[in-house]
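Task: produce atomic coordinates for the following.
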Amino acid sequence: MEMMRVGGLASGMDIDKLVNDLMKAERAPLNKLYQKKQIFEWQRDAYREINKKLADFDQYLFDHFTLSSTFYQKTATSSNEAAVSVKALGSSYDSTNTITVSQLAMAATGVSGEVGNASLATKLSEKGLAAETKITIVALQANGVYKEEELTFSPNDTIADVVKKLNQSSLNINAIFDDGSKKLGISARATGTLDSTDVDKAEVYVKTATGDDIFATIFGFGIGNDQNGNSGVTSLANGGKNAKFTLNGLEMERQSNTFTINGIEYTLKAVTSTPVTVASSTDMDAMISKIEEFVKKYNELIGALNDKIREKRYRDYPPLTDEQKKEMTEKQVELWEEKAKSGLLRGDSIISTGLSQMRRDLYSRVDGIGSNGIDTLSELGITTTSEISSGGKLVINYDKLRKALESDVDKVAKTLTQNGVVSKDPNTGQVTSDTRGIVQRLRDTMKGMMTNIEKKAGKPTYTENQYSLGLQLRDVEDRISDVQRHLQDIESRYWRQFTAMEQAIQRANQQSAFLMGQFGRGM
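All right, here's what the predicted structure looks like:
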């Protein structure tokens, strides 16, 4: 049971203040532990910030340089954009082609018969549907396959509900009912047909109906053939056409007006009477811009890493206690903590070792490209600055880079993007060849750095037991708990002592009053 505290009624002393002042000195070890914990947390967060920068750059390299096709920048032109527009993809060849368009791809369409005295609000029951019916509809898709879905219609459904169910189905069809003509129109969203020689095959049709086939009985769609040529199905949309064209003398057909051949994406817009010339070539300026962006992002990364390991450590600025923060303004706290957080990763071995390996990755020769090849970054005109303080930032000699691209763009691409492996001598363990391109080397090195940082500082999803700083944090937290219990004992002891003093003073005062009373009666 907690002891009753007596707060200076007999002595006239401010016991609360005396105990608090005494406990301030006793709390000094606890404050140091809290400061140590704060430093560990700041270090952990600083490491994780570094890992975020590494992960962002790694993702950038993956998106833009992992494959040679993502690195190549191509351009394509058309002599008649109104008839044929083109787009060069990374896999296209430098070429000149001619194309003549004889037919554009068209979507299948269908129109129902006239539904007398009907509107969007008309219920199917009013048109003769007496019970629920399930209808399986089949429709041609953009990927060249037929897809089917079962739709359910009830007597209480309106024509508007029928239109809605068709449009919201997974069949990729469009439906509209015109109150003026009293007709339902249905069309496929995908163009083309699978058999351009048989226009009687429906691209959208009713496969089966469990109950009344409302599209035949209510809407009056006619009978046609299914995708296999079998007759007797309700045809909802037909007449789809494939695009027909002649490319470099070869007659071709495609289901869509947009398609890709040899890395060039063609979009047919109109039938042509004369051939359209399409040219594809390497876009040197775009590739230089891409390399320029790579250099910029690399420099930003190593600049941030170098700043961290060179950052000044202000040891006279320990983390503030809660009491200290109360005595300072918000701006003063901000400035103080800016210095307190500075230099927590100064000279860090994980980061400095990783930076050294990244520099080696950049300037080592890429094996497996061939003799007399462009197989180093310096041969592309990319070198480090002459300023030692820059920490290995890159600069570009644009004349040399353009010359390398014009000389052999494929070898430039391989130097940067080639997938490869490191081979070592089984006896000595020394590297005998490294066919990895520069980008793969950088990514491998950064992944090693990120793994080591995770061992040190973990990830947000980690528990404290899974990384070394977490174990240190847990140890400090255990020590804080021990010290807090010890301080509670000390504070209780102080209060026992002052309470005993107060009680003794109170007894002395009582005795003094008693004696004074006795002397007063004897006189």
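
Please make it C-alpha for all contacts and neighbour counts, starting now.
OK.

Which secondary structure state is assigned to residue 375?
coil (DSSP: H, G, I helix; E, B strand; the rest coil).

Relative to residue 61, how far out is it?
Distance from residue 375 to residue 61, counting by CA to CA, to the nearest Å: 19 Å.

And residue 215, by the same measure?
With the distance defined as CA to CA, residue 215 ends up 55 Å from residue 61.

same thing with residue 245?
For residue 245 relative to residue 61 (CA to CA), the value is 39 Å.

With residue 500 instead?
Relative to residue 61, and taking CA to CA, residue 500 is found at 74 Å.

which of those two has more neighbours?
residue 61 (21 against 14; other CA atoms under 10 Å).

Point me to the helix or strand that includes that one.
Element membership for residue 61 (DSSP states H and E) is helix 28-65.

try residue 151
strand 146-153.

what's the spacing between that strand and its chain's center?
36 Å (CA atoms, centre = their mean, to the nearest Å).

Which elements pack onto that strand?
Contacts defined by 3 or more CA pairs under 8 Å, 6 or more residues apart in numbering; DSSP states H and E place strand 146-153 against strand 133-140.

Now do the strand it packs on and strand 146-153, the angle between them.
Angle, strand 133-140 to strand 146-153, by axes from the mean of the first three to the mean of the last three CA atoms, to 10 degrees: 160 degrees.

how about the helices of the stretch 251-400 of the chain, start to end?
For the stretch 251-400 of the chain, the helices defined by DSSP state H, counting those that start in this stretch occupy 284-310, 322-326, 330-341, 349-363, 398-407.

okay, now the closest residue to residue 163 other than its chain neighbours: neighbour count?
Nearest residue to residue 163 in three dimensions, chain neighbours excluded: residue 175, at 5.6 Å (CA to CA, 6 or more residues apart in numbering). Other residues near residue 175 number 19, with proximity taken as other CA under 10 Å.

to compare against the first, here's another:
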Amino acid sequence: MSSITFGGLASGLDTNAIIDGLMKAERIPLDRITSRQSEVQAAKDGISSMSTKMANLKSAAQALSSLSGFSSYKAGSTDSSIVASVSGASSPASYTVSVQKLAREQRSYATPQASSTSALGMSGSLGITVGSGSPVSISIASTDTLTDIATKIGSSGARLSASVVYDGSQYRLQVRGLDSGAANAITFDEQGFSLGLTGTPTQKAQDAELTIDGIPMTRSTNQVGGAIPGTTLALTKENVTSEVSITSDGDALKKKVAAFVTAYNDIVNTGHTLAGFGTTKASVKELSGDSSIRSSLDKISRLVSQTVPGTTGKYTTLGSIGLGTDRDGKLKLDEAKLTAALTADPNAVTKLFVNDSNIGATGAMKAFMTAVDQIATNEKSTLKARGDALGKLSQRLDDDYAALDRRMAQIETQYRQRFSALETTVSKYNQQGAAITNMSSSGGNK
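Next up, the predicted model:
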């Protein structure tokens, strides 16, 4: 807690104001350190921003570096009751899909009752087995109501649910399996009472039955995966036939390429803004003309124009398919040129992007991913080294500030001690002067 001081009581001087003025001059070096701290922090934030945008570029490149990621496909169906969707690595093809039966879960109803809340007067045990699972046993008391039994079944831990259905005049207990498929049929064992659950189910558990190009198959659910490579079929209706086609999705591929372009240009814009390259003035003084940013931009720029290893013929660089840089170093996409290349030689375009030894491709995207690691990700990467150096500089400034701040406190204490001594001396002289004056006045009155 700072102390309250009253200066100049003896001398008449405003010593507090004088000391404040002196300390303001003394603190000029401290203010300079504060200014440097702000500059260095802005630089650290700038390098961190560059690293983040480099990571975004790597993600965009990764989305185009695999054969499954680059080769985008879409699935279509001529009948809306069979919904086809691409779920993995696929290839262009068409299939005739016919659905004979849908997969269903078992539903069983008990004997109708007049009330759902009156005691049934039944007691015993109800055994329930779902498929090949372990049976569960539920104890039924004579005071149990239909609702009580439904609750006990629902909390038994078996893969089923139970509820009470009212048809307008009577109440019936419904037990429904949670899983479809013939393997999930439910069996009941009523010991000491009869609810009527052991009879024929209202809906039997059954598998989906379908054919693909005449080949019969069954599934336990209506979500059919694996039958068509990379495609999932959602079945919603029986006795229907549909033509399912898998085709190239050029729009999806272009979106991925556009995302790569955006990520690349974010790096260029950020680098130019921070360091003041091109026609832009540096927004961060500490990073003006920064060599680490310049080398980072140069590294990814060279990858755009270089020949991709393993490619031959017309399409050997990204520029040959419509990806090139403008005067500011930003990447631009000529969609018409990309579309034409995909139409003329899709395999050659694939090799430009994809890293896959099975097709003899290294791909440009792998090179971008490696470059990002060297620039921003690895322990000794360019931007990490720059960030570490700024961190050390920031720590030195913090240490210098703390040391100088302590020195300022000592200097202020010294000033106050000196002025206090001055006030003491002045006060002493004032007292002596007053005494002499009093003596003179006394002598003159005799």
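
Name the residues that touch the strand holding residue 151 of the first structure?
132-141, 162, 165, 169-171 (CA atoms under 8 Å, 6 or more residues apart in numbering).

For those, work out which two are farthest apart.
132 and 141 (27.9 Å; CA to CA).

For the two, indicate the residue with more neighbours.
residue 141 (21 against 15).

any idea what residue 19 of the second structure aligns with in the first structure?
Under the alignment (TM-score structural alignment), residue 19 of the second structure pairs with residue 19 in the first structure.

Per the alignment, residue 104 of the first structure pairs with which residue of the second structure?
That one, residue 104 of the first structure, aligns with residue 102 by TM-score structural alignment.

Quick one: list the elements packing against the helix holding residue 61 of the first structure.
Helices and strands touching helix 28-65 of the first structure, by 3+ CA pairs under 8 Å, 6+ apart, are helix 68-71, helix 284-310, helix 438-457, helix 468-522.

go with 10 Å
If you count contacts as 3 or more CA pairs under 10 Å, 6 or more residues apart in numbering; DSSP states H and E, helix 28-65 of the first structure packs onto helix 68-71, helix 284-310, helix 330-341, helix 349-363, helix 409-417, helix 438-457, helix 468-522.

Buried ones in that helix, by neighbour count?
Within helix 28-65 of the first structure, the residues that count as buried by 16 or more other CA atoms under 10 Å are 30-31, 33-48, 50-51, 53-55, 57-58, 61-62, 64-65.

Over to stretch 246-262 of the first structure?
Neighbour-count burial for stretch 246-262 of the first structure [16+ other CA under 10 Å]: 247, 253, 254, 255, 256, 257, 258.

tell me which of these is nearest to residue 14 of the first structure?
When these are compared for distance to residue 14 of the first structure (CA to CA), residue 258 wins out at 88.7 Å.

The closest residue to the closest one other than its chain neighbours: what's it in contact with?
Closest residue to residue 258 of the first structure apart from its sequence neighbours, by CA to CA, 6+ apart: residue 267 at 4.3 Å. Counting by CA atoms under 10 Å, 6 or more residues apart in numbering, residue 267 of the first structure touches 81, 83, 84, 85, 86, 87, 256, 257, 258, 259, 260.

just residue 265 of the second structure next, same as before
Residue 265 of the second structure neighbours (CA under 10 Å, 6+ apart): 53, 57, 259, 271, 325, 328, 329, 330, 331, 332.

What's the match for it in the first structure?
Checking TM-score structural alignment: residue 265 of the second structure goes with residue 299.

tell me which residues of stretch 407-414 of the second structure are tucked away?
408, 412.

What separation do you get for the residue nearest to residue 104 of the first structure when sequence neighbours are not counted and residue 97 of the first structure?
Excluding its sequence neighbours, the residue lying closest to residue 104 of the first structure (CA to CA, 6+ apart) is residue 243, at 4.4 Å. Distance of residue 243 of the first structure to residue 97 of the first structure, computed by CA to CA: 18 Å.

Residue 164 of the second structure looks like it's in a strand, true?
Yes. Residue 164 of the second structure sits within a strand when classified using three-state DSSP.

Any idea how many residues pack against it?
For residue 164 of the second structure, using other CA under 10 Å, the count is 19.

My read is that it contacts residue 154, right?
No. Residue 164 of the second structure is beyond contact range of residue 154, at 11.5 Å (criterion: CA atoms under 10 Å).

so what's in contact with those two at the same time?
In contact with both residue 164 of the second structure and residue 154: 148, 175, using CA under 10 Å, 6+ apart.

Identify the residue of the first structure aligned to residue 440 of the second structure.
Going residue by residue (TM-score structural alignment), residue 440 of the second structure aligns to residue 519.

In the first structure, what residue corresponds to residue 242 of the second structure?
Under the alignment (TM-score structural alignment), residue 242 of the second structure pairs with residue 276 of the first structure.

ok, so what distance separates its match from residue 444 of the first structure?
47 Å.

Who has more neighbours out of those two?
residue 276 (20 against 16).

what residues are up against that one?
For residue 276 of the first structure, the contacting residues are 78-81, 83-85, 97-101, 247, by CA under 10 Å, 6+ apart.

got the contact list for the residue nearest the centre of the first structure?
The first structure has residue 59 as the residue nearest its centroid, 8.9 Å off, counting by CA atoms, centre = their mean. By CA under 10 Å, 6+ apart, the contact list for residue 59 of the first structure reads 53, 65, 66, 443.

which residue in the second structure lines up with the last one?
For residue 443 of the first structure, the aligned position in the second structure is residue 369, judged by TM-score structural alignment.

contacting residues around its match?
Counting by CA under 10 Å, 6+ apart, residue 369 of the second structure has contacts 54, 55, 57, 58, 59, 60, 61, 62, 65, 300, 375, 377.
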